[in-house]
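**Q** predicted model, plus sequence, below.
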Amino acid sequence: MKSPSYIGRFAPTPSGYLHFGSLVAALASYIDARAVGGQWLMRMEDLDPPREVAGAQLAILQTLERYGFEWDGEVVYQSLRHEAYAEVVNRWLSQGLAYACTCSRKQLEDFHGIYPGLCRNVGHDPEHAAVRIRVPELEYRFKDRVQGEFTQHLGRDVGDFVIRRRDGLYAYQLAVVIDDAWQGVTDIVRGADLLDSTPRQLYLQELLGLPQPRYLHVPLITQPDGNKLGKSYRSPPLSSDQAIPLLLRALRALGQPVSDELEYASLRELLDWGIRHWDAALIPRTHSLEEALLS
């Protein structure tokens, strides 16, 4: 039976192929949903065509299938959702909640990622400019199921942030909030690299009158040199013939008490074991785990 009280999702970006860090996040979100009889949705976050790797979308879905993942319903593609994002951006522009920004990266280099409000009251034409949302001088906080309480002051720690880029592409922060609500997502399980994005998303949810999902941020898998295991560091893609050993490693990375006997289990038996024995309280409360420690 599906649980209407739990709808989870996995939302990969096709800027590369799935790697071990992706697998850890996918497995956590999948098992967390299935352990309570919930739904698990698939969404392709194809918001940035210039960064997309040819063939990555199909490869991601095929890899997930080969690793035994089964999602509910059709795959949602964010590239087909631009009208929904545009409606919100245009509404906020007309209400004065958002404004056009012509600042270049060079201009903002000295501000260390915190927007200083240079265009806030200038009144630029938004047609050929980025669009930023005005943030309040307030703290936003939430309690993560693994990381505990997280707090961020939007004005001091972030500043007004981009919701539509200068090239017309929509920002992740906006799209993820709109689509999670549209799909009815109640529980977001993802990597800890997105922990500090969450207060921005809470603010956008507040502006849109949307319910706040539950959050669980799993540790990142880092390389021995400290870099995040990911596409930008040419992390090796998942091999289709290594599903069982890599799923076992992923379960161990998530703190689950995996026995050596499971090395001889079938793919279905292994995933079923993970679902039956899932305990999110065992996930390490850290932002990163070194890959070498998991091998």
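**A** Alright, I've got the coordinates.

**Q** going forward, measure contacts between C-alpha atoms and count neighbours the same way
**A** Noted.

**Q** wait, isn't residue 30 in contact with residue 69?
**A** Yes. Under the criterion of C-alpha atoms under 8 Å, residue 30 makes contact with residue 69 at 7.5 Å.

**Q** which of those two has more neighbours?
**A** When residue 30 is set against residue 69 and neighbours are counted by other C-alpha atoms under 10 Å, the residue ahead is residue 30, at 25 against 18.

**Q** give the contact list for that one.
**A** Residue 30 makes contact with 8-10, 40, 69, according to C-alpha atoms under 8 Å, 6 or more residues apart in numbering.

**Q** pretty sure residue 140 sits in a helix.
**A** No. Counting by DSSP: H, G, I helix; E, B strand; the rest coil, residue 140 falls outside a helix, being strand.

**Q** ok, it to residue 215 distance?
**A** Residue 140 sits 14 Å away from residue 215, going by C-alpha to C-alpha, to the nearest Å.

**Q** of these two, give the one with the bigger neighbour count.
**A** Neighbour totals were compared for residue 140 and residue 215, and residue 215 leads with 20 against 17 (other C-alpha under 10 Å).

**Q** also this one, for the comparison:
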Amino acid sequence: MRECAVPAPVVRGRFAPSPSGRMHLGNVWCALLAWLSVRSQQGVMVLRIEDLDTGRCRPEYADRLMDDLRWLGLDWDEGPGAAQPDGPYYQSQCAPLYRRALEQVAGAARVYPCYCSRADLHAASAPHRADGTVLYAGRCRNLDAEQRAQLEAAGRRPALRVTVPDRDVAFTDGLCGPMTQNLARECGDFLLRRSDGVFAYQLAVVTDDGRMGINQVVRGRDLLDSTPRQIWLQECLGLPQPAYYHTPLLCAPDGRRLSKREKDLDMGALRSRFSPRQLTGRLAALAGLVPPGTQCTPAQLVDVFDWNKIGRDDVLISDW
């Protein structure tokens, strides 16, 4: 009897922006590549609004962001304004989900209160990685009940950290290749909830990707370093590991990666200077998908998209 082939799982990808300001060219670059990867595999595109920090994120920014995506021709199958089988799609509405996830992590690893201020974390004696990143030294890991009570009496509000194991986490990124990080030496105990009660990005994104069935994550290379700790949290929560693609960053002529402070390259300025076809064509040319000068829609790029065409090095932006 001939064995039946097992169908490949449907690709479920997402674009998960933070509405803390107007999208810039680098955000659009990532959105386009994530969208093309999903559409080229006949998958499901999810839009999630990562507005955990309600002090910086505003509803009007989220509305403008979605308008910019529609202007470009980047649609989504699930999320605000579309089907919502795995809602909420705004992280600001998900605190009960993150609270349950935190409890589950606490059942698999040691979670403890941390009273360190920003100055404590950046003290000269704090351990640093080779790239200058500060590692948490474990200052609050072994505080006893009396010491914690004294700190709280002095007005210190604790954050919550999780103790990471001394082990390597390895994965293969679709663009960056094999990656390995030792959690204890290169990451350190990290936050699950801030001292103001806001749940940390690492816990929120893992929880949301798991409940939404996301199996392909396309995002900027600046988040590559977060992936090992997210994979470990997935293990703690019993969640599957998505495929990861960390895209090259778009950089200003002086080498700085683009940010929302670059007002000349945010979507307000870009929409005043380019049509959707012009902007899409310029980004597609940076990705090596079309010749320079091409004007096109995202839909016209689906058949030519291939991850093997995307360069591995950060892209210097000039003549914009």
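**A** Happy to help now that I have it. Keep in mind that what you see is a predicted model, and the values were worked out from it rather than measured.

**Q** before we move on, the earlier item: among the contacts of residue 30 of the first structure, name the buried ones.
**A** Burial of the contacts of residue 30 of the first structure was assessed by neighbour count (16 or more other C-alpha atoms under 10 Å); the buried members are 8-10, 40, 69.

**Q** just give the nearest non-adjacent residue to the residue mapped onto residue 213 of the second structure from the first structure, would you?
**A** In the first structure, the residue paired with residue 213 of the second structure according to TM-score structural alignment is residue 184. With C-alpha to C-alpha, 6 or more residues apart in numbering as the criterion, residue 184 of the first structure has its nearest non-adjacent residue at 6.7 Å, and that residue is residue 7.

**Q** what residue in the second structure is paired with the one you found?
**A** Across the two structures, residue 7 of the first structure finds its equivalent in residue 12 of the second structure, going by TM-score structural alignment.

**Q** also residue 279 of the first structure?
**A** Applying TM-score structural alignment, one finds that residue 279 of the first structure aligns to residue 306 in the second structure.

**Q** that match: what's it in contact with?
**A** Contact partners of residue 306 of the second structure, counting by C-alpha under 8 Å, 6+ apart, are residue 37.

**Q** so residue 284 of the first structure touches residue 252, yeah?
**A** No. Counting by C-alpha under 8 Å, no contact exists between residue 284 of the first structure and residue 252, whose distance comes to 10.1 Å.

**Q** does the residue nearest the centre of the first structure count as helix, strand or coil?
**A** Residue closest to the mean C-alpha point of the first structure, counted by C-alpha atoms, centre = their mean, is residue 190 at 5.2 Å. In the three-state summary, residue 190 of the first structure is assigned as strand, counting by three-state DSSP.

**Q** quick one, helices of the second structure?
**A** For the second structure, the helices identified by DSSP state H occupy 25-40, 59-72, 95-108, 118-121, 145-153, 201-211, 227-237, 267-273, 276-286, in order along the chain.

**Q** winner for burial among those?
**A** The highest mean neighbour count among the helices of the second structure belongs to helix 25-40 (a mean of 22), with neighbours defined as mean count of other C-alpha atoms under 10 Å.

**Q** in the first structure, which residues correspond to it?
**A** Counting by TM-score structural alignment, helix 25-40 of the second structure falls onto residues 20-35 of the first structure.

**Q** any idea how far the matching stretch is from the chain center?
**A** Relative to the centre of its chain, stretch 20-35 of the first structure is centred 12 Å away, using C-alpha atoms, centre = their mean, to the nearest Å.

**Q** also stretch 172-191 of the second structure?
**A** Centroid separation for stretch 172-191 of the second structure versus its chain: 15 Å, with C-alpha atoms, centre = their mean.

**Q** could you work out the end-to-end span of it for me?
**A** Counting by C-alpha to C-alpha, the length from the leading to the trailing residue of stretch 172-191 of the second structure is 25 Å.

**Q** hmm, back to that, let me have the buried ones among the contacts of residue 30 of the first structure in TSV, adding distance to residue 224 of the first structure as columns.
**A** Formatted as TSV, the entries for those read as follows, by distance: C-alpha to C-alpha, whole Å:
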residue	distance to residue 224 of the first structure
8	31
9	30
10	27
40	32
69	29
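
**Q** what's the burial count for residue 318 of the second structure?
**A** A count of neighbours around residue 318 of the second structure, defined by other C-alpha under 10 Å, yields 8.

**Q** hang on, the earlier thing: same list (the helices of the second structure) but as TSV, adding distance to residue 53 of the second structure.
**A** Conversion of the helices of the second structure to TSV gives the following (distance: least, C-alpha to C-alpha, whole Å):
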stretch	distance to residue 53 of the second structure
helix 25-40	18
helix 59-72	12
helix 95-108	12
helix 118-121	17
helix 145-153	24
helix 201-211	10
helix 227-237	19
helix 267-273	22
helix 276-286	29
